[in-house]
Structure formats: structure tokens, C-alpha cells
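**Q** sequence first, then the predicted structure, then my questions.
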Amino acid sequence: MIGNQRVGVAVGVTVALWASAFVAIRVALPDFGVAGLSVGRLMVASLMLAVIAPLLGVRRPARSDLARIFGCALTGMTAYQILLNAGERSVPAGTASLLVNSAPIVASVLALILLRERLHQRGVIALALGFTGATIIAVAEGDGFTPSKDALLVLGAAVAQALFFVLQKPLLVRYRGLELTCYVVWSGTALSLPLLPALVHQAPQASGDAVLALLFLGIAPSALGFVTWAYAQARLSVAAAATSLYLVPVLAIGIGFVVLDESIPPAALIGGVVVLVGAVISRREGTGTAVGAATDAGPQTPAASLARPARHDVAHPHR
């Protein structure tokens, strides 16, 4: 009974942290800007993971995997952060969370193209629903029938995350999800360092709330959220854990309303429901990539990845 309670608490903490990340971005953006927030959050997350990694037995990656790891970092960290932050300049936190949930559907298409994975009838339906819902949201956030440019940037972040899902798939055979998260966050931070001057310029003028929001993003959703998620994933089925992530957009909408007094156009809510239905169908499609879970507004790993144990029969020269 106590064990079940701990798992429930871990899932609840993870969902709350990842949902609140979309709201925290909206708080920090005005003071730090897109570039400053992107590099600042990743730097804080890297420091936190550097402290946690030795305690959780994170190994060094093999040199032969470094190129793919950097590809994951470029798509899933650097590009994702910049695109999402740019989109949330005007897109409400809840709407952004709904759009990001289209990533598993996009990943199914990319897996079809790049990994030659089969796309069955359910996958086609999921794809149609996902893009229909995303289009409805983008138009609802725009002017008339003109899609919102910022909503399209958030959708671009979902595409970047989908690329990350596909690129990381071969790595999950050899590394635990938490290990891969560390590698990708650290690499993504290195790739974002050219944005550091923006952070240095903006930080002295940032308000206390903005600074707290940035620190929260790096410490809580990006680092601690993955520790609690790894704990829960190790003790739950992939399906049960993935289902809990559908609460993220719902909670993000609620937090955005309470903290920022944000409202979402009814049409965008309808589009979000369509996206979520498509995501549910894509997870049931049965492809490994489609299981990828759009989680929070930060370092993200498919639901299956953190549940998958490390393959100790695969030799690693660096431990």
C-alpha cells in the first residue's frame, strides 16, 4: 500500500511540475527574452543533473554515440526551447501544452519516413486528427482565418521534439532514460552557449518573479521532474504512466487561469481535444516511437524510455 502511494505521489508531482512549466515560461519570458530564458533554463538544469547523476549511477556514453546524442540535443533541447519560448510570447500556457501533445503523432510520420516503421490504419487516423486539431488551435489563436505565427512556432517545437523521439530510439537500447536525459541536457546546454550574452544582458534587469521562474524551470520540471518520473515509470506499465500524462494540458490550463488569468478560445479547446484523441490513438498504434509522450516544456523523454532498463549485455567502454 505504501509503495502504491509513493508511486501515486511521484506521478502527481511529475504531472504538476511539467504542467506548471508552461506557465513559468510565460512569467520569465518578458524579462529574460527567448534567448536568455532558453540558455538560462538549460544551464540550471545541467547543474542540477550534474549533482544528481553520480547519485543515480549515470554512466559516461560511448564515443560512437556522441554524434546521435548531439543530434538529440539539437532537436529536443536547443531548438525545442527556442521555438517553444518564442511561441509562448503570445500563446497561452494551456494552448501551448495542447499543441506540444501533437509531437507523438508527428513522430509516427517521421518514423515511417526515417525508420521505415509501418503506419497502420489507426496511425493514419491519429495523424489526421492531430493535424486537424493543431490547425484549429493555430487558427483560433490567429486573426480570422490567418494562423497565429506564435502558435506555428509552438507547433514547430512539437516537430523538433518529434525528431528527438526518433533520433533517440536506437540509444534507448543501450542507455536508461535518465542517463539519456543527462547526456541530452548537457549537450543542449553546450549548443545553446552562443545565446549566453543575451542572458548576461537581461539578468541584471530581471524581476524577482522572473528569476524565480527561471530557477524553477531548471530545477523542478527539468531535473527533479525526471527523477520522480523515472521512479514512477519503473513501477508502472507504460500504458498506465502514459495515460497520466494526458492530465498535463488540463492542469496547465488550470494553472494558467489561476496564476496568469489566461483564457483559451473555445475553438482552441476543441482543437486540443482533437489533438489529445489523436495522441491516444497514436499510442495504441503499437510503434515504439508513437509511444513518445509530450510532457512538459522542457527536457522530455518518451514514456517508454524511462521505463526501459539499461541493456547491460551491451558493452560500454566508459562507465
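**A** That came through fine.

**Q** make it CA atoms for all contacts and neighbour counts henceforth
**A** Will do.

**Q** ok, Phe247 - contacts?
**A** That one is not Phe; residue 247 is Leu. Val15 (C-alpha atoms under 8 Å, 6 or more residues apart in numbering).

**Q** go with 10 Å
**A** Listed by C-alpha atoms under 10 Å, 6 or more residues apart in numbering, the contact partners of Leu247 are Gly12, Val15, Ala16, Ala19, Thr295.

**Q** one more: Leu193?
**A** Ala35, Ser38, Val39, Gly40, Leu42, Met43, Thr78, Leu199.

**Q** need the max-distance pair from those.
**A** For those, the maximum inter-member distance is 14.8 Å, found between Thr78 and Leu199 (C-alpha to C-alpha).

**Q** just to revisit the earlier point, which of the contacts of Leu247 are buried, as a ChimeraX select command?
**A** With 16 or more other C-alpha atoms under 10 Å as the criterion, this ChimeraX line picks the buried residues out of these:
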select :12,15,16,19,295
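
**Q** looking at it, His120 is touching Ile281, isn't it?
**A** No. Using C-alpha atoms under 10 Å, His120 makes no contact with Ile281, being 11.1 Å away.

**Q** any common contacting residues for those two?
**A** In contact with both His120 and Ile281: Ala126, using C-alpha under 10 Å, 6+ apart.

**Q** those two: which is more packed in?
**A** More crowded of His120 and Ile281, by other C-alpha atoms under 10 Å: Ile281, with 21 against 13.

**Q** mind listing what's buried along the helix or strand hosting that one?
**A** Here Ile281 sits within helix 266-284, counting by DSSP states H and E. Buried residues in helix 266-284, counted by 16+ other C-alpha under 10 Å: 267-269, 271-283.

**Q** how about stretch 64-71?
**A** Buried, per 16+ other C-alpha under 10 Å, within stretch 64-71: Arg68, Ile69, Phe70, Gly71.

**Q** Cys182: which of these is nearest?
**A** Proximity of the buried residues of stretch 64-71 to Cys182, judged by C-alpha to C-alpha, is greatest for Ile69, which lies at 10.3 Å.

**Q** separation between the closest one and Pro221?
**A** Taking C-alpha to C-alpha, to the nearest Å as the measure, Ile69 and Pro221 are separated by 21 Å.

**Q** just to check, Gln168 is in contact with Leu180?
**A** Yes. Contact criterion C-alpha under 10 Å: Gln168 and Leu180 qualify, at 8.3 Å.

**Q** circling back to that earlier point, adding distance to Asp150 and secondary structure, write the buried residues of stretch 64-71 out as JSON lines.
**A** Putting the buried residues of stretch 64-71 into JSON lines (distance: C-alpha to C-alpha, whole Å; DSSP: H, G, I helix; E, B strand; the rest coil) gives the following:
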{"residue": "Arg68", "distance to Asp150": "29", "secondary structure": "helix"}
{"residue": "Ile69", "distance to Asp150": "28", "secondary structure": "helix"}
{"residue": "Phe70", "distance to Asp150": "27", "secondary structure": "helix"}
{"residue": "Gly71", "distance to Asp150": "25", "secondary structure": "helix"}
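
**Q** okay, now the one to match up with it:
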Amino acid sequence: MNTATSRTGLLAAGAAVVTVVLWASAFVSIRSAGAAYAPGALALGRLAAGSVTLGVLCLLRREGWPPRAAWPGIALSGLLWFGVYMVVLNWGEQQVDAGTAALVVNIGPLLIALLGVRLLGDPMPPRLLAGMAVSFAGAVAVGLSMSGGGGSSVLGVVLCLVAAIAYAAGVVAQKPALGRASVLQVTTFGCLTGTVLCLPFTGQLIRDAADAPLSATLNMIYLGVFPTALAFTTWAYALARTTVSRMGATTYAVPALVVLMSWLALGEVPGALTLVGGALCLAGVAVSRSRPPRDTTAAARRSEGVDVRE
């Protein structure tokens, strides 16, 4: 592996870390904004803030329009991931307890892996599969331990399942587009697509904004600028340089980081089960992203789902 390839790998890993940290930080902001904004209004406000931020960056970098060949993937990921996922997840998590949400929503990375194998020809090395299984168990443990004991409706379970499917399909659709357009183009126009899909919630957003406290509105803007505009861009950068399966597995670090941030920002001291679940999440991510020692041939690295482009 030459120096340029090694540097690219480090940058991609760094981008993935930025993504999961910012997505975990969204938990605290959603707790505030979600109390004042309805699910559709929150999704529209977040996506609008993200679209403005990404649009300015595109103009400054003179990115222009994506090539025609990239539009199917951009449009599909925008509709499913930026649009349907954000609205349905906001709605679903109001209908179920945290344990049920963790169980249902966190099948998303597993669906990503299965779709990646089926549709993109991604490899499924044993380490990746084992790591995802460990992380999934940890995510469910975290969700159960942080559950407030509230009931779960059938509608809420269905909504969380739809969110997981939309997330997985959106990620898999985004991957081919990244081979035809720049990272910023794919992210910006995907976010714009999601914003357009959420425009029917404009009236609700205006009404909620009139009554919402300033802190909730600022948290909504934060969600748009950082966990959306920045984190989805760093996600796309990392995804362009690895497989969807490995990136999906990486997101299992989010529940562990949520536990830490809730402890630091909200004073929510984690219990024993929460700590064990968080540790399992991180251990599973470490296993899923590890590679067998001394096996550095291009063929071997491809079998482990590693991008070997020079």
C-alpha cells in the first residue's frame, strides 16, 4: 500500500468518525427541537437549513449540476433517506419506547449489508458479519436500558421499520451515484430532493416556529448545518472509498456515543446495561472494520470489503 493510498484510507476513516460523532450529537438536539416541532415540520426545517448550507458550499466551489448518469441514485437516495427516513423516523419514535425503536431501526445496517451483497456485489467477510451481530446486540441493549417504560403502538413499530428500510435503500442507491458525481454534488442535491419532498409541511413549520422557544429553533438549525450538511458530506466521502456494508456497520458506534453525550450534556448517568451495550457497539464496530493480519494482497483486501484504488 503506497503513501497516497494510506493517506486516503486515513482521511476516509476520519470522515467516518466525524459522521458518527455528529449523528450522535443530533440526539440531544432532537430532544429539544422535537418537543416544539411536529415530525414533518422538524424534518423540513432541518433539511432546509442543510440545503442552504450545502448550496452555499456548492456555489463557492462552483460544483455545478451533477452529470445525468448520477441523477437516479441522487434522486432515490434523496427521496428515501433525506425525505422519507427523516419524517417517518421522527414520527415513529414518538409512538414507541426507546427499546423497540433500537430493535427495529437498527436493522438498517443489516439491511444495507444484505442489499449491498445482492445489488452491488459487495463482499460479506465473516468478520464484518460477526461485528455487525455484536453491535446490533449492543444497540438493542442500549435502547432497552434507556427506555422510559412507555408503550409501543403497532403504528410506531411499522413506522420504525419503514424508516430502517428507507435508510438502507437510500444508502445503497447513493453508492453508485458517488462514482459519477462529486461528494458535494451527491449530498447537496440529495438534500434538496428531500427538502422538496417535505414542502407540504411548510405551513406546519411556520406555525410551529411561531410558538417554539428559541432554543428549539436553534437546535433545529444545528441539526441542518452539522448532523445533516456536514455529516452527510463526510459520510459520502467515506462511502465513496469503501463498501456500503462496512459503512453501515460503522454507524453502530452511534448508540455508544449517544450514551456518552447524554451523560455529559444531559446529566443522564448510564446504568450497567447501558454501559455494556455501548461497549458491545464499539467492540462490534472494531471487529467489523478489522482485517486479518499479514494479508495485504489486493485480492485479500477486496475480499474484506476494502477499497484498493490507487
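**A** Yep, it's here. Computed from a predicted model, the values in this text were never measured in an experiment.

**Q** which residues do Gln168 and Leu180 of structure 1 both contact?
**A** Ile69, Cys72, Ala73, Thr301, Ser305.

**Q** farthest-apart pair in those residues, please.
**A** Farthest pair in the shared contacts of Gln168 and Leu180 of structure 1, by C-alpha to C-alpha: Ala73 and Ser305, 15.8 Å.

**Q** now do the contacts for Ala249 of structure 2.
**A** For Ala249 of structure 2, the contacting residues are 108-110, 112-113, 128-129, 131-133, 135-136, 281, 284-289, by C-alpha under 10 Å, 6+ apart.

**Q** which strand or helix spans it?
**A** helix 244-250.

**Q** how far is that helix from where the chain is centred?
**A** 10 Å (C-alpha atoms, centre = their mean, to the nearest Å).

**Q** now do Met113 of structure 2 against Leu129 of structure 2, distance only.
**A** Just so we're on the same page, residue 113 of structure 2 is Ala rather than Met. 9 Å.

**Q** of these two, give the one with the bigger neighbour count.
**A** Shown here are Ala113 of structure 2 and Leu129; by other C-alpha under 10 Å, Ala113 has more neighbours (27 against 18).

**Q** just how off-centre is stretch 184-192 of structure 1 within its chain?
**A** Chain-centre distance of stretch 184-192 of structure 1: 15 Å, with C-alpha atoms, centre = their mean.

**Q** which part of structure 2 lines up with that stretch?
**A** The aligned range for stretch 184-192 of structure 1 in structure 2 is 190-198, by TM-score structural alignment.

**Q** so which bits of that stretch are buried?
**A** Buried residues in stretch 190-198 of structure 2 (16+ other C-alpha under 10 Å): Gly190, Cys191, Leu192, Thr193, Gly194, Thr195, Leu197, Cys198.

**Q** repeat for stretch 169-184 of structure 1
**A** 169, 171-184.

**Q** could you do stretch 212-220 of structure 1 as well?
**A** Using 16+ other C-alpha under 10 Å as the test for burial, stretch 212-220 of structure 1 gives Ala213, Leu214, Leu215, Phe216, Leu217, Gly218, Ile219, Ala220.

**Q** repeat that for stretch 106-116 of structure 1.
**A** Buried, per 16+ other C-alpha under 10 Å, within stretch 106-116 of structure 1: Val106, Ala107, Ser108, Val109, Leu110, Ala111.

**Q** please, where are all the helices along the stretch 201-310 of structure 2?
**A** Counting by DSSP state H, counting those that start in this stretch, one finds helices in the stretch 201-310 of structure 2 at the ranges 202-211, 214-223, 231-239, 244-250, 253-266, 272-288, 298-303.

**Q** quick one: the nearest residue to Thr217 of structure 2 once chain neighbours are set aside from Phe226 of structure 2, how far?
**A** Residue nearest to Thr217 of structure 2 in three dimensions, not counting chain neighbours: Ala33, with 6.5 Å by C-alpha to C-alpha, 6 or more residues apart in numbering. Distance, Ala33 of structure 2 to Phe226 of structure 2, using C-alpha to C-alpha: 15 Å.

**Q** related to what we said a few turns ago, from the contacts of Leu247 of structure 1, which land in helices?
**A** Using DSSP state H, Gly12, Val15, Ala16, Ala19 are the members of the contacts of Leu247 of structure 1 that sit in helices.

**Q** can I get these in a markdown table with distance to Val238 of structure 1?
**A** A markdown table is the format used below for those (distance: C-alpha to C-alpha, whole Å):
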| residue | distance to Val238 of structure 1 |
| --- | --- |
| Gly12 | 16 |
| Val15 | 15 |
| Ala16 | 19 |
| Ala19 | 20 |
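
**Q** of all the buried residues of helix 266-284 of structure 1, which two lie farthest apart?
**A** Ala267 and Arg283, at 24.6 Å, using C-alpha to C-alpha across the buried residues of helix 266-284 of structure 1.

**Q** what residue of structure 2 matches up with Leu74 of structure 1?
**A** So Leu74 of structure 1 corresponds to Leu79, using TM-score structural alignment.

**Q** return the residues in contact with its match.
**A** Here Leu79 of structure 2 is in contact with 73, 85, 166, 170, 190-198 (criterion: C-alpha under 10 Å, 6+ apart).

**Q** quick revisit: out of the contacts of Leu193 of structure 1, who's nearest Phe257 of structure 1?
**A** Distance to Phe257 of structure 1 across these (C-alpha to C-alpha) is lowest for Ser38, with 23.9 Å.

**Q** any idea how far the aligned partner of Ala283 of structure 2 in structure 1 lies from Ile125 of structure 1?
**A** Residue pairing (TM-score structural alignment): Ala283 of structure 2 is matched to Val277 of structure 1. The gap separating Val277 of structure 1 from Ile125 of structure 1 is 10 Å, by C-alpha to C-alpha.

**Q** please apply the same query to Pro30 of structure 1.
**A** From Pro30 of structure 1 to Ile125 of structure 1 the distance is 39 Å (C-alpha to C-alpha).

**Q** go on, Val34 of structure 1?
**A** Look at Val34 of structure 1 and Ile125 of structure 1: by C-alpha to C-alpha, they are 35 Å apart.

**Q** ditto for Leu178 of structure 1
**A** In terms of C-alpha to C-alpha, Leu178 of structure 1 sits 32 Å off from Ile125 of structure 1.

**Q** ok so, going back, got JSON lines for the helices of the stretch 201-310 of structure 2, with distance to Leu144 of structure 2 too?
**A** Formatted as JSON lines, these follow (distance: least, C-alpha to C-alpha, whole Å):
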{"stretch": "helix 202-211", "distance to Leu144 of structure 2": "31"}
{"stretch": "helix 214-223", "distance to Leu144 of structure 2": "25"}
{"stretch": "helix 231-239", "distance to Leu144 of structure 2": "27"}
{"stretch": "helix 244-250", "distance to Leu144 of structure 2": "20"}
{"stretch": "helix 253-266", "distance to Leu144 of structure 2": "12"}
{"stretch": "helix 272-288", "distance to Leu144 of structure 2": "8"}
{"stretch": "helix 298-303", "distance to Leu144 of structure 2": "35"}
